[in-house]
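Asker: quick one: sequence and predicted model below, then my questions.
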Amino acid sequence: MNLLLSALRWIFDPAHWQPGSQSPLPLQDRLQEHLLYTFVSVAIACLIALPLGFLIGHTGRGRQLVIGFTGSMRALPTLGLLFFLLMVFGRFLSYDTAPIVGATIAFVILAIPSILAGAYSGLESVDRTTIDAARATGLTEWQILTQVEIPLGLPLIVGGIRAGTLQVIATVTIASYAGLGGLGRVITAGIGLNDYDRILGGALLVTMLALVVDAVFALLQRFTATAGLRESRTTARTGSRRSPRPTTRESV
């Protein structure tokens, strides 16, 4: 308990947040770097995974192949992959560029499975009768995808992005092993200095950042649900709480 309170005091110490202070690791800079690495990696992963997931969810083709592929990608050790990419790109790129490229690729690979799964699961969750009705009204396949399937499956799509983002936030801490910034530099500096307040403080900052981002995505997931989906979920929850009253008739 004393270690936790000491770590919290270290976090809220104004000297660690002031630009140009005596602290070698200003926390606001490390926090911005952490968010930057996360945003760039998740954005690239979305550009790759969302179109592929929409194609699979709309056509139903290649689903089993993608499930096996994403499962194998989840099993990849990110730290080992990072070191491998650093060795590969270190031969072709400069000393400053290789860590950035290698770390970004490693984080993109980490985020793709969750985003891809959310994309095709969101489209597959749409009722087939709704799609058939849209097709019967004369909508093209592109219109069905953009006006029916994606809007109705948006909560699950956002859920996939949410899961991928949280995984990246937790894993960006290993970027410090590649000489990059982020909140991982706080933890590694604490390990080097044998400063337990700094180590636990950095871990708590990563946790708090993940919780804040998760709360934002939870609100976004709630607001992206269409009115019909929200009403059906509310009705389902209300109906499940109410047990039907048995009716008995006395025979005379």
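Answerer: Happy to help now that I have it. Residues are numbered from 1 along each chain as shown.
Asker: all contacts plus neighbour counts: C-alpha atoms, from now on.
Answerer: OK.
Asker: wait, what's in contact with the residue nearest the centre of the chain?
Answerer: For the chain, the residue nearest the mean C-alpha position is residue 165 (2.0 Å; CA atoms, centre = their mean). When contacts are counted by CA atoms under 8 Å, 6 or more residues apart in numbering, residue 165 touches 38, 42, 111.
Asker: likewise residue 197?
Answerer: Applying CA under 8 Å, 6+ apart, we find residue 197 in contact with 3, 4, 6, 7, 10, 190.
Asker: now the longest helix seen in the chain: buried residues?
Answerer: When the chain is parsed with DSSP state H, its longest helix is helix 27-59. By 16 or more other CA atoms under 10 Å, the buried positions in helix 27-59 come out as 27, 30-31, 33-35, 37-38, 41-42, 44-46, 49-50, 52-58.
Asker: next up, a structure to set beside the first:
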Amino acid sequence: MSTAAVQAVGARSAARRSRTWVTPLVVLVALGALWAYVGSLDLDSIETRTLAPDVVLTALWEHVQLVAVSTLLTIVVGVPLGVLLTRPGVRGAGAIVLAAANAGQAVPSIGVLVILAMVFGVGFWMAVVALVLYALLPVLRNTMVGIRQVDPALTDAGRGIGMSSREVLLTIELPLAVPVMLAGIRVALILNVGVATLAAFTNAGGLGSVISSGIALDRTPVLIVGSTLTMALALTVDWLAGLAEQVLRPRGL
């Protein structure tokens, strides 16, 4: 490799490392500005109770739980299903499943929550089911796309040296599909952070309860706190997902 090429690669690596710290810096600045804003206000009794640290931290923890559990279940369901739909004999069903997933995501998220609440009741697990249904599409689609874009010559070579279909999948197809699959999981994470705010309407808690309290009580500081914390959580989750992509991405891809 020429000196110029080495320098170009080094410059790109340095730029990538510098961008890695931009997001946490933005989050810290936003949280600092929020702290200063709330501290400068003369809060009334309602705002003081609603923005009590234990209330806000409980809502934040509930939100993190909703996102974590729903995303984990989305991966558990979406990745194996996406792999299955790329296997010979069932590939024709892939278009049908993707169409159904597209239709499900086209339905407004609050509609999914309300329908499930009417059928199964309210609470944490009902909200988790709704989030899984809503975030399933990017994980499912990216798993299928990632596997389908693997060069057939590579899989044929694997079979040619005596690999079984399972070995080809585990050692060739899935490793090469990892970057695309991780991108889908990252999208699902961000979707879940945003949609989870609506879980408050089905008694599942989360930062949506802070936002809805701000709207219902006509208290702008409460609304700003809930919205800013949701934004900060989304940025933090996206940052962590980006770091995970860098770690999990196979070397050389």
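Answerer: That came through fine. This one's a predicted model, so the numbers in the text were calculated from it and none came from an experiment.
Asker: re the thing from before, just checking, which of the contacts of residue 197 of structure 1 belong to helices?
Answerer: 3, 4, 6, 7, 10, 190.
Asker: and in structure 2, which of the contacts of residue 197 of structure 1 remain?
Answerer: Mapping the contacts of residue 197 of structure 1 onto structure 2 (both residues aligned by TM-score structural alignment, their matches' CA atoms under 8 Å) leaves 10, 190 still in contact.
Asker: what lines up with residue 175 of structure 2 in structure 1?
Answerer: For residue 175 of structure 2, the aligned position in structure 1 is occupied by residue 151, per TM-score structural alignment.
Asker: quick one: what helix or strand has its match in it?
Answerer: Using DSSP states H and E, residue 151 of structure 1 sits in helix 150-171.
Asker: okay, the angle between that helix and helix 27-59?
Answerer: Here helix 150-171 of structure 1 runs at an angle of 140 degrees relative to helix 27-59 (axes from the mean of the first three to the mean of the last three CA atoms, to 10 degrees).
Asker: superposed on structure 2, where does helix 150-171 of structure 1 end up, distance-wise?
Answerer: On superposition with structure 2, the mean distance recorded for helix 150-171 of structure 1 (mean CA distance after the TM-score superposition for structure 1) is 0.8 Å.
Asker: one step back: counterpart of the residue nearest to the centre of structure 1 over in structure 2?
Answerer: In structure 2, residue 165 of structure 1 lines up with residue 189, judged by TM-score structural alignment.
Asker: could you do residue 10 of structure 1 as well?
Answerer: Aligned partner of residue 10 of structure 1 by TM-score structural alignment: residue 38.
Asker: from residue 155 of structure 2, how far out is residue 19 of structure 2?
Answerer: The span separating residue 19 of structure 2 from residue 155 of structure 2 equals 36 Å under the rule CA to CA, to the nearest Å.
Asker: these two: which is more packed in?
Answerer: A direct count of neighbours by other CA atoms under 10 Å for residue 19 of structure 2 and residue 155 places residue 155 higher, at 18 against 11.
Asker: residues touching that one, list them.
Answerer: Contact analysis of residue 155 of structure 2 by CA under 8 Å, 6+ apart lists 168, 172, 173.
Asker: tell me the one of these nearest residue 43 of structure 2?
Answerer: Residue 43 of structure 2 lies nearest to residue 173 out of those, by CA to CA, at 57.4 Å.
Asker: pretty sure that closest one contacts residue 144?
Answerer: No - in this structure residue 173 of structure 2 lies outside contact range of residue 144 using CA atoms under 8 Å: 10.7 Å.
Asker: neighbour-wise, which of these two wins?
Answerer: residue 144 (27 against 22).
Asker: thinking again about what came up before, next, work out how far apart the residue nearest to the centre of structure 1 and residue 27 of structure 1 are.
Answerer: Per CA to CA, residue 165 of structure 1 is found 21 Å from residue 27 of structure 1.
Asker: one more: residue 108 of structure 1?
Answerer: Residue 108 of structure 1 is 25 Å from residue 27 of structure 1, by CA to CA.
Asker: if we can go back for a sec, just give me the closest of the contacts of residue 197 of structure 1 to residue 125 of structure 1.
Answerer: residue 4 (43.5 Å).
Asker: residues contacting the closest one?
Answerer: Taking CA under 8 Å, 6+ apart, we find residue 4 of structure 1 in contact with 197, 200.
Asker: which non-adjacent residue is nearest the alignment partner in structure 2 of residue 89 of structure 1?
Answerer: Counting by TM-score structural alignment, residue 89 of structure 1 corresponds to residue 120 in structure 2. Nearest in space to residue 120 of structure 2, with sequence neighbours left out and distances taken as CA to CA, 6 or more residues apart in numbering, is residue 126 at 6.9 Å.
Asker: the one you found contacts residue 116, doesn't it?
Answerer: Yes - using CA under 8 Å, residue 126 of structure 2 is in contact with residue 116, at 6.8 Å.
Asker: who's more crowded, the two?
Answerer: residue 126 (20 against 17).
Asker: element containing that one, please.
Answerer: For residue 126 of structure 2, the host element (DSSP H and E) is helix 124-148.
Asker: give me the stretch of structure 1 that that helix matches.
Answerer: So helix 124-148 of structure 2 sits over residues 100-124 in structure 1, by TM-score structural alignment.
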